[in-house]
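Asks: Structure here, sequence nowhere to be found:
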């Protein structure tokens, strides 16, 4: 076992001996044979109230880092900035190569011979409807980015086109702005999540493993994953997950305070933001304790309905024709320059800063979220085929984000092109103001601003809710049923870490923490991709999916003749 080598005599007795109908009600439960769960899963469930060394080392590490930020915020900010400068200048290109590789891997698995493989037993079917599944993916994973960056990124690129590819404020700048927004929030992001999710779903639902990252690396490292090396991998997953999520909490708090300031006149101050993080932490911790079916599923479907309403409203009352034309032209530019944009790196020292703020930060952010999103996707995707999983995780969400960024970003761009550029100026001063500044130029600004605030809160809660569950699972030997006290600890620690980092250096400190924690994880993702392919090729259950080659028929005929001769 990963954490404790001692035998636990009550594992079988306390393990989940449910009937088949009862097991079907456990969301995300791994594939179980007729005799019950695998020994690893049974042990993890039986020991879920007694987390091992991964939990305690992670807690100590996070607590030490948080204490450093509380006692010496300036020292932390200086050290993190220096470290991030070195990472971006020396190995920033790794983030780009890795995310592009994830896209290629998912396309190979989804549309090759393994596309029909089911994530679970052959007779398993999805637990959640496609609608509920997609809404949970969108809202719990990156929903908060729709508000935080839906206007801020396109308008920023419009006023300052990336790499000097267009003149500021022109129609060409508008196209480039959406092209690079698609790059940051499209397949490159979702492919990282898909690789993690596919690996974890296959490992838990098909192979009967726990939900940890370490068992999936056994094709390369073997039994070393059962010892300290495996513990280290799981601890790195916990750290990356925590800091990736605290960045989202910081974005959410900033968006909520900006909205409250505009609608109700509440001061947009650090104290207010910290109070909001504190309040939301209580809410998402309670939501996590309620479970996926009652908590995240309800929140996700609510946010989906509100998001569709707000998007359609802006599409109708905004510059509809301009939005439609911009969407197709930007999509064409994105596809035409796909590989060029995917591998565009800085050659001059002065260019690195832009990459740190946009491209490198975005790609590192997705990597830091990989374990969290992967575990969550695996939990809700049992019974789906690999092809359906790839389409639902990389295809549909990318399209939704393309449309959303075009509607809101395109509306803001059109307003600035015909006005005084107020939205672009507001975004330059504070990216959190861009979305609400755009709504103020449209009818019913008060109502739509309130809806936007509600959306941010719900996205905030559903994302942090899922994160709390994943952190608890990763530090409870991979059981998909972590205990309530572990859930409570991670909910509180997530909120506390976000508040301390926000106090130490604001949103920049949160972004730097996410980028730095993602670097060691980049190596893990590369190895994980190799392990997925290796394991699928070695699994003889999938021989039926192979294309029959002439060589195979000749070998089969030769073996048959040899058998006949031997019998004669």
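Replies: Good, I have the coordinates. Predicted model only: the values in this text are computed from it and were never measured.
Asks: make it CA atoms for all contacts and neighbour counts henceforth
Replies: Will do.
Asks: name the element residue 504 belongs to?
Replies: Residue 504 is part of helix 484-538, with elements assigned from DSSP states H and E.
Asks: do the same with residue 209
Replies: Element membership of residue 209, judged by DSSP H and E, is empty: it is in no helix or strand.
Asks: count of neighbours near it?
Replies: Number of residues near residue 209 (other Cα atoms under 10 Å) recorded here: 23.
Asks: where does it sit relative to residue 42, distance-wise?
Replies: Residue 209 sits 10 Å away from residue 42 when distances are taken as Cα to Cα, to the nearest Å.
Asks: With adjacent residues omitted, what lies nearest to residue 142?
Replies: Counting by Cα to Cα, 6 or more residues apart in numbering, the nearest residue to residue 142 once its immediate chain neighbours are dropped is residue 463, at 7.6 Å.
Asks: Could you pull out the strands in this protein for me?
Replies: In chain order, the chain shows no strands, with DSSP state E as the criterion.
Asks: who touches the residue nearest to residue 356 when sequence neighbours are not counted in this structure?
Replies: Taking Cα to Cα, 6+ apart as the measure, residue 356 lies nearest to residue 88, with 6.4 Å between them; neighbours along the chain are not counted. Contact partners of residue 88, counting by Cα atoms under 8 Å, 6 or more residues apart in numbering, are 352, 355-356, 360.
Asks: A further structure is provided below for comparison with the first:
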């Protein structure tokens, strides 16, 4: 614990204060954070849309620019991890548990309540197509571009310039030595705040889905008591994993996640309506590409009664920005030796295509069950909660019970890996960017994360804490804009490597 910084102490105090607030008066916490978040989305929704789309445009520019040949490290350095391991890290840290949770639920919601701007009838064949398109949109290029801006900037300054692995260090070209003062501490505290509460709320919701799976499989009521037991068990497992370091615990679990996810997806792809799924994937991918610009700027300005964009798109963009410090720091840590072009294509293209296929398989199957076969998937979600939707869909097919059990293992594995990754990132950010934070520091943050999820599950304050985390997205979006300016200032000073010449 000798390498602790003021960021650690300030962040711990803020975390404990919010936990106490959520326990003592969860209704007040929800009301206050909800009002602040409502004001931000109402008044600055345009800012989130422009920022997220601007981040995507920026990374696309880098791919096609000469800067793409610059390596994140010394120019002769090779990557630390092979592609399979690297992609498993990206998938696990980025949104793996979210895909499992929302794979069925989000397309079903859009199927029943399509975006008003599309002017299509609910529960129609048109709304089925648009349901998948918006799932692609919310989980595709934009969120991964948000992650890549933070990850690329941190990796560049850490591995090529040798700065500390904290977010504030990326501002050295703009602020000079002032990054070591109050401004730098403030930036890093915002990073830790967003990470702690973003991950804690995801752990809480992940716990609810594990409980839903256990309830579905074994007939046990998904009570708060069961969920607390799940948190205790999973906390023990991820704390055990966190003590083994990045190259053992997280690496093994990340690959396990990928294998389990592929097994689950292939099962439903070939057990379910295979032709319908692949047709949906192909058509929706084309529709997504065709409508990308229009959806990126859609605000429903002239429909004063609609809050659809605020409830979905703006919420998601804020949520991804709130997660960007955590995911970006972790992706940066495992990306040494990649060129900027290779990094961006890997971080954006691969997860986007995998996510699109995932939603086509799970969301497409759910829509087929509902619309074609007349099985009431939405009714189950409304009666038993959306955390049960995945298990209900799986059990419509042979070996569904076994696959539901695999799904519970996958969610638990994602849960453990996300928490493990978060303790690693929090350790880095509160020890001045140490590449291998002390186990004692990771232990402290692990306990804080789990305690936050557990006490707020009991107090009913998880959604309020999620809102509090998203509030941190607003200042961090501004921080990201200045990160881009700082990165470009540094890149302009680079000597661009020559193109590789291939023998004819």
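Replies: Ah, there it is. Nothing here was measured: the structure is a model prediction, and the numbers come from that model.
Asks: what TM-score do we get after superposing?
Replies: Here the TM-score for the pair of chains, by TM-score structural alignment, normalised by the length of the second structure, is 0.95; 497 aligned residues with a Cα RMSD of 1.7 Å.
Asks: picking that back up, right, and the residue nearest to residue 142 of the first structure touches residue 138 too?
Replies: No - contact status for residue 463 of the first structure versus residue 138: not in contact, 9.6 Å apart, counting by Cα atoms under 8 Å.
Asks: between these two, who's got more neighbours?
Replies: In terms of neighbours (other Cα under 10 Å), residue 463 is the more surrounded of residue 463 of the first structure and residue 138; the figures are 29 against 24.
Asks: what's the burial count for residue 210 of the second structure?
Replies: Using other Cα under 10 Å as the criterion, the residues surrounding residue 210 of the second structure number 26.
Asks: mind checking what it lines up with in the first structure?
Replies: The criterion is TM-score structural alignment: under it, residue 210 of the second structure has residue 256 as its aligned partner in the first structure.
Asks: Next, the buried residues of the longest helix along the second structure.
Replies: Among the elements of type helix in the second structure, defined by DSSP state H, the one spanning the most residues is helix 26-64. Counting neighbours by 16 or more other Cα atoms under 10 Å, one finds that the buried residues in helix 26-64 of the second structure are 26, 29-30, 33-34, 37-38, 41, 45, 47-49, 51-56, 59-60, 62-63.
Asks: picking that back up, once you map the contacts of residue 88 of the first structure onto the second structure, which are still in contact?
Replies: Contacts conserved in the second structure for the contacts of residue 88 of the first structure, counting by both residues aligned by TM-score structural alignment, their matches' Cα atoms under 8 Å: 356, 360.
Asks: can you pick the most crowded of the contacts of residue 88 of the first structure?
Replies: Result: residue 360 is most packed of the contacts of residue 88 of the first structure (other Cα under 10 Å), 23 neighbours.
Asks: According to the alignment, which residue of the second structure corresponds to that one?
Replies: With TM-score structural alignment as the criterion, residue 360 of the first structure lines up with residue 314 in the second structure.
Asks: shouldn't that match be in contact with residue 50?
Replies: No - the criterion here is Cα under 8 Å, and residue 314 of the second structure misses it with residue 50 at 10.6 Å.
Asks: Any figure for the gap between the aligned residue in the first structure for residue 88 of the second structure and residue 286 of the first structure?
Replies: Residue 88 of the second structure is assigned residue 135 in the first structure as its aligned equivalent, the criterion being TM-score structural alignment. Remark: distance between residue 135 of the first structure and residue 286 of the first structure (Cα to Cα) = 21 Å.
Asks: quick one: which of these two has more around it?
Replies: When residue 135 of the first structure and residue 286 are compared on other Cα under 10 Å, the one with more neighbours turns out to be residue 135, at 24 against 18.
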